[in-house]
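**Q** here is my input; please provide its structure:
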Amino acid sequence: MDREKANYYAIIPASVRFDNRLKANEKLLYGEITASSNKTGECWASNAYFSELYEVSKVTISNWVNNLIKYGYINSNYVYRENTKQIEKRVLTINQVPHKENINTYKRNDLEGGE
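**A** As a prediction, this is how the structure comes out:
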């Protein structure tokens, strides 16, 4: 992935932003995955790419990705080399994130700010 060419926007829905189970950088990584997915619906960026981007270890990125998977925000699938069990690439996709009542989110008063 080339940062010079990455000009897509990131989306971080309220259910992710206010999920207290996620660390701030996991939320930021979620946004980066949405930005990388905007064109095709899939993110093929490796842990090495994200590691360089955020200046953290690949193990840290792996932990962040695993937490996003654990809490149902993304899916991870592998593409294997033909007729082998060797991984060619990982593909991350964004799950549709419904509003969850059990996540601490700021509640908006329906009468507030409207006419």
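**Q** only C-alpha atoms from now on, for both contacts and neighbour counts.
**A** Fine.
**Q** quick one: Tyr54 from Arg17, how far?
**A** 19 Å (C-alpha to C-alpha, to the nearest Å).
**Q** can you check Gly72 too?
**A** Distance of Gly72 to Arg17, computed by C-alpha to C-alpha: 14 Å.
**Q** look at these two and report which has more neighbours.
**A** A direct count of neighbours by other C-alpha atoms under 10 Å for Gly72 and Arg17 places Arg17 higher, at 18 against 13.
**Q** thought Glu26 was touching that one, still the case?
**A** No: if you go by C-alpha atoms under 8 Å, Arg17 and Glu26 don't touch, sitting 9.7 Å apart.
**Q** so where do the strands sit in the protein?
**A** 74-80, 87-94 (DSSP state E).
**Q** export the ones you listed to TSV and tack on mean neighbour count and distance to Ser37?
**A** Below are those laid out as TSV (neighbours: other C-alpha atoms under 10 Å; distance: least, C-alpha to C-alpha, whole Å):
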stretch	mean neighbour count	distance to Ser37
strand 74-80	14	11
strand 87-94	16	7
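**Q** list the contacts of the closest residue to Ile94 other than its chain neighbours.
**A** Nearest residue to Ile94 in three dimensions, chain neighbours excluded: Ile74, at 4.5 Å (C-alpha to C-alpha, 6 or more residues apart in numbering). Residues near Ile74 by C-alpha atoms under 8 Å, 6 or more residues apart in numbering: Leu68, Leu92, Thr93, Ile94, Asn95.
**Q** now the second one, please; I'll put the structures next to each other:
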Amino acid sequence: MTLERAFKGIWIPKEIWLNKELTLLEKVFFVEIDSLDNESGCFASNEYFSTFFDLSKNRCSEIIKSLEKKKMIRISYVYKENSKAIDKRIIRVLDKSNRGVRNLDRGTRNLEEGYSENCEDNNTYINNTSINSMYINKDDSLKEFSKLYEKNLGLINGIVAEWLVEMSETIDCKLFKRAIEIATEKSKCNLGYVKGIIRQWLDVNITTYEQLEAYQLQKKNQKEVKSNDRETKRRVQEESSENDRASEEARRAELLRRIRELDD
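**A** You can find the predicted model right below:
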């Protein structure tokens, strides 16, 4: 099914953009659904949203269900004839008259709300400057995270912005920088690899660079202890072998002495 839009861009209403109950992903999902919610509703599948947002189908389904629970949208289903199998899903934005996508049939306008003059026909466009202003410029720590990301990994989109906000509230900037350095050293400086490094640290409750240093020192000491233990064990085994050889030689000498006594 071809999904059609009748607009020249999207406008995010103030009550949606500033809604503390919604995550950033829920906001961008909402405006995408709103842009596709025409007279018959939005028929976009999870596969469509998965491709559009570069997320898994399950994650897309979770976000849409969350919007439904928060009473932002209503979901209904059309079933195949004489069957319980779902033919299509219909998503409708609730209270659409008071919020949602503006139909800009008169071309682009410079709106105070942040509508971009660079919107193109038939493209869902979210102003990255607005995203950066809302999230990346939130505080000095977040600014440092964004600078490191843009310098080493690339441009920041809405999904990355949300992740950076989460990371800035979870780990310190020096630890984030170290993750990027490790990825660079291994010639794998991409978001997925950096996420993997940070995930490994979080699995052992490392959230600061100082904790990482302490953890690495502990590992080094443990390695040295194990090395020392192996060396001690080796020496004990060698000494034991030498003692065994000495005992065997003494036993043989005693046996030889007795044989000689019998011959005499």
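**Q** TM-score for this pair?
**A** Scored against TM-score structural alignment, normalised by the length of the first structure, the superposed chains reach a TM-score of 0.73; 97 aligned residues with a C-alpha RMSD of 2.3 Å.
**Q** nearest to Ser62 of the first structure among the contacts of Ile74 of the first structure?
**A** Distance ranking of the contacts of Ile74 of the first structure against Ser62 of the first structure, using C-alpha to C-alpha, places Leu68 first at 9.9 Å.
**Q** roughly how far apart are whatever residue of the second structure lines up with the closest one and Asp37 of the second structure?
**A** With TM-score structural alignment as the criterion, Leu68 of the first structure lines up with Leu67 in the second structure. From Leu67 of the second structure across to Asp37 of the second structure, the span is 15 Å (C-alpha to C-alpha).
**Q** quick check: closest non-adjacent residue to Ile16 of the second structure.
**A** That would be Lys27: by C-alpha to C-alpha, 6+ apart, it lies 6.7 Å from Ile16 of the second structure.
**Q** the one you found - how many residues pack around it?
**A** For Lys27 of the second structure, using other C-alpha under 10 Å, the count is 19.
**Q** just to check, the match of Leu68 of the first structure is in contact with Lys27?
**A** No: in this structure, Leu67 of the second structure is not within contact of Lys27 by C-alpha under 8 Å, at 9.1 Å.
**Q** so who does the residue nearest to Gln96 of the first structure when sequence neighbours are not counted touch?
**A** Nearest residue to Gln96 of the first structure, sequence neighbours excluded (C-alpha to C-alpha, 6+ apart): Tyr73, at 7.6 Å. The contact partners of Tyr73 of the first structure, by C-alpha under 8 Å, 6+ apart, come to Val16, Ile94, Asn95, Gln96, Val97.
**Q** out of those, which is most surrounded?
**A** Val16 (24 neighbours).
**Q** and the residue nearest in space to the middle of the first structure, how far is that from Glu82 of the first structure?
**A** Geometric centre of the first structure, nearest residue: Tyr30, 2.4 Å, by C-alpha atoms, centre = their mean. Distance of Tyr30 of the first structure to Glu82 of the first structure, given as C-alpha to C-alpha: 30 Å.
**Q** ok, now Lys5 of the first structure?
**A** Distance from Lys5 of the first structure to Glu82 of the first structure, counting by C-alpha to C-alpha: 30 Å.
**Q** ok, now which ones touch the residue lying closest to Gly41 of the first structure once chain neighbours are set aside?
**A** Nearest residue to Gly41 of the first structure, sequence neighbours excluded (C-alpha to C-alpha, 6+ apart): Thr93, at 6.6 Å. Applying C-alpha under 8 Å, 6+ apart to Thr93 of the first structure gives the contacts Ile33, Ser37, Gly41, Glu42, Cys43, Ile74, Asn75, Ser76.
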